[in-house]
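Engineer: sequence and predicted structure below; questions after.
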Amino acid sequence: MKTYIKERPIPFSSDMVRALLQGWKTQTSRTRGLERFNGWPDWKIPLGEDAWELCHFTEEEPGIWRAVFQDPRGECPPGLDPVVKCPYGKPGERLWVREPWKEQSLGDCRKAGVKPWLDRSVLRRRQAMFLPHCASRILLEITDIEVRKLKSITAEEARAEGIEAIFYDEETSATGWKNYLEPESMCIRARDSFFTLWDRLHGAGEAEKDPWVWMIKFKVLEFKGIIK
């Protein structure tokens, strides 16, 4: 009997797709599904000497997590559901990669006066979120998931996020990492490079907010096709 393995879509930027293809990227951090824990205002407001404090998440069963609060008034703030399901699945399940792509439409070809599918001079850029499953060329398998604060990431994990090394000294092993906000400069530490990448993808100053994230580790199962 054939075993069914769930596959879910996950978008990646062009830089991160290149990192996947180069073998640099084996981890991704995401906030989807954790918005209520990162944006809930009430439990952050001190009440007398006490304030709600979200300490960590525990995995109750594969893919299901519970927020653990430290507060004498109860298990969690009133009105906040502490249980969250990981929208990306659980270890052993798969993710098919959505990436920025280009397509050719009959309407665009008529306007440009070119023959569709024969003349590739007319291509429309499309966002990763619109890539259909059948056109995905990269398949990943989840190997581990944690829920942690973004700034708890280690140097090794930051490198696994797919950041690019742009300088290396063989004598000293000193490495310079890409600054994704200021390409003309570089970062000395891998973690700093990753935080510039985070801000580029999510907005200036977002890394400093130190949100809770899913830290998802994976291995690449398949590369197929070429999207031009």
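Structural biologist: Done, it's in.
Engineer: hey, let's count contacts and neighbours off CA atoms from now on
Structural biologist: Noted.
Engineer: let me see the ranges of the helices in this structure.
Structural biologist: Here the chain has its helices, by DSSP state H, at 14-22, 35-39, 106-112, 155-160, 190-202.
Engineer: let's bring in a second one:
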Amino acid sequence: MKVTPILFSGPMVCALLREIEKPGTGKTQTRRVLSPDNIRFMRGGINEPIVKCTPTKEMLAEALEGARNMRLIEHVLTWDCPGAGYVMANLKYAPGDLLWVRETWCEGPIGRDGVVEDWREYFYRATDHDVMGIDDGDGFSVLNADGSLKSPWRPSIHMPRRASRLTLEVTDVRVERLQDISEEDAIAEGVSRIATVGGAGWQDYSGGVGFGDPRRSFLSLWDSLNEARGFGWDVNPWVVAVTFKVHRVNIDALLEKLTKYACEDGVDLSDRRSGEQSDPALGAAPVQALGEAGQAP
């Protein structure tokens, strides 16, 4: 079992929460561009140790040029490449892994006019829409030099593990071209249903009136996040498609429950995957042991 953070935008956090509240209506898949951030090349020969290395963008692009016979067995990806021959790589994600969600956040409490209005430890921009400023410790909001309220929100990349409220249990991993996404998978990506002139439809994330096809909705969502980075829909990049179950629980609270379950039931606690982010105390203890929505029964 490997434990790693994963970033989501506000709308996608809402889609994850929607899946918890009403299963089958929210987000249970995510696609990430195949990049040096989520792949390691594996090199070695007969009677030689396997060495992992992080490819440069240029190395990866060359290896993926004309890639054929893409195969994924657990977390080991292999393919044939005319320029590089046989390629073997290690993916960042594999079934059984746990991903703790990073989102835009801030610390509490929140106060106005000398009165603390909310004592919660953490707030989340995706759902806490009434948070206006930072409390100075005496119930007053911190101001900028021009007298305006100082924004309390911190980027998702800086969210500490202790503040995370959602954990994803990986159930399947595939590598495919972006445009290979099916209608069913587009819905699983969490695109929002809306009412349109023609009836029920799907949100246009570029600001239009909506679509009748969830794949077009996903296209607009994808381009809103990735086109400016050079990985738009028309580029049709290779992506890692991760399917997961959503659990409304902090990662460390979940791990504590899993460890307790494993110890009580005599589950083998040996680590199934190597890596500095692995949790050797967890092994094969199933998340289902925690009951509904990943919470302690």
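Structural biologist: Okay, I see it. Model, not experiment: these values are computed from the prediction.
Engineer: TM-score for the pair, please.
Structural biologist: With the length set by TM-score structural alignment, normalised by the length of structure 1, the two chains reach a TM-score of 0.73; 193 aligned residues with a Cα RMSD of 3.1 Å.
Engineer: ok, back up a step: now, of the helices of structure 1, which is deepest in the fold?
Structural biologist: helix 190-202 (a mean of 20; mean count of other Cα atoms under 10 Å).
Engineer: quick check: angle from it to helix 14-22?
Structural biologist: 130 degrees (axes from the mean of the first three to the mean of the last three Cα atoms, to 10 degrees).
Engineer: in structure 2, what stretch matches helix 190-202 of structure 1?
Structural biologist: Mapping helix 190-202 of structure 1 onto structure 2 (TM-score structural alignment) gives residues 214-226.
Engineer: contact partners of that stretch?
Structural biologist: Residues outside stretch 214-226 of structure 2 that contact it (Cα atoms under 8 Å, 6 or more residues apart in numbering) are 181-183, 186-187, 189, 191, 201-206, 210-211, 231-233.
Engineer: contacts for stretch 144-159 of structure 1?
Structural biologist: So stretch 144-159 of structure 1 is contacted by 24-25, 27, 29, 56-57, 90-91, 189-191, 194, 207-208, 210-218 (Cα under 8 Å, 6+ apart).
Engineer: any of those buried? List them.
Structural biologist: 24-25, 27, 29, 57, 90-91, 189-191, 194, 207, 211-218 (16 or more other Cα atoms under 10 Å).
Engineer: contacting residues for the nearest residue to W24 of structure 1 once chain neighbours are set aside?
Structural biologist: Counting by Cα to Cα, 6 or more residues apart in numbering, W24 of structure 1 lies nearest to G162, which is 4.9 Å off, once chain neighbours are set aside. Neighbouring residues of G162 of structure 1 by Cα under 8 Å, 6+ apart: 16, 19-20, 24-27.
Engineer: mind doing that once more with 6 Å?
Structural biologist: For G162 of structure 1, the contact set (Cα atoms under 6 Å, 6 or more residues apart in numbering) comprises 19, 24-25.
Engineer: any idea which of those is closest to A112 of structure 1?
Structural biologist: Comparing those against A112 of structure 1 with Cα to Cα places A19 closest, at 34.8 Å.
Engineer: quick one: contacts for the aligned partner of the closest one in structure 2?
Structural biologist: Using TM-score structural alignment, the equivalent of A19 of structure 1 in structure 2 is A15. By Cα under 6 Å, 6+ apart, the contact list for A15 of structure 2 reads 26-27, 190.
Engineer: can you check E59 of structure 1 too?
Structural biologist: Here E59 of structure 1 is in contact with W65 (Cα under 6 Å, 6+ apart).
Engineer: please tell me how far it sits from R8 of structure 1.
Structural biologist: For E59 of structure 1, the distance to R8 of structure 1 (Cα to Cα, to the nearest Å) stands at 20 Å.
Engineer: for E208 of structure 1, same thing?
Structural biologist: Distance from E208 of structure 1 to R8 of structure 1, by Cα to Cα: 29 Å.
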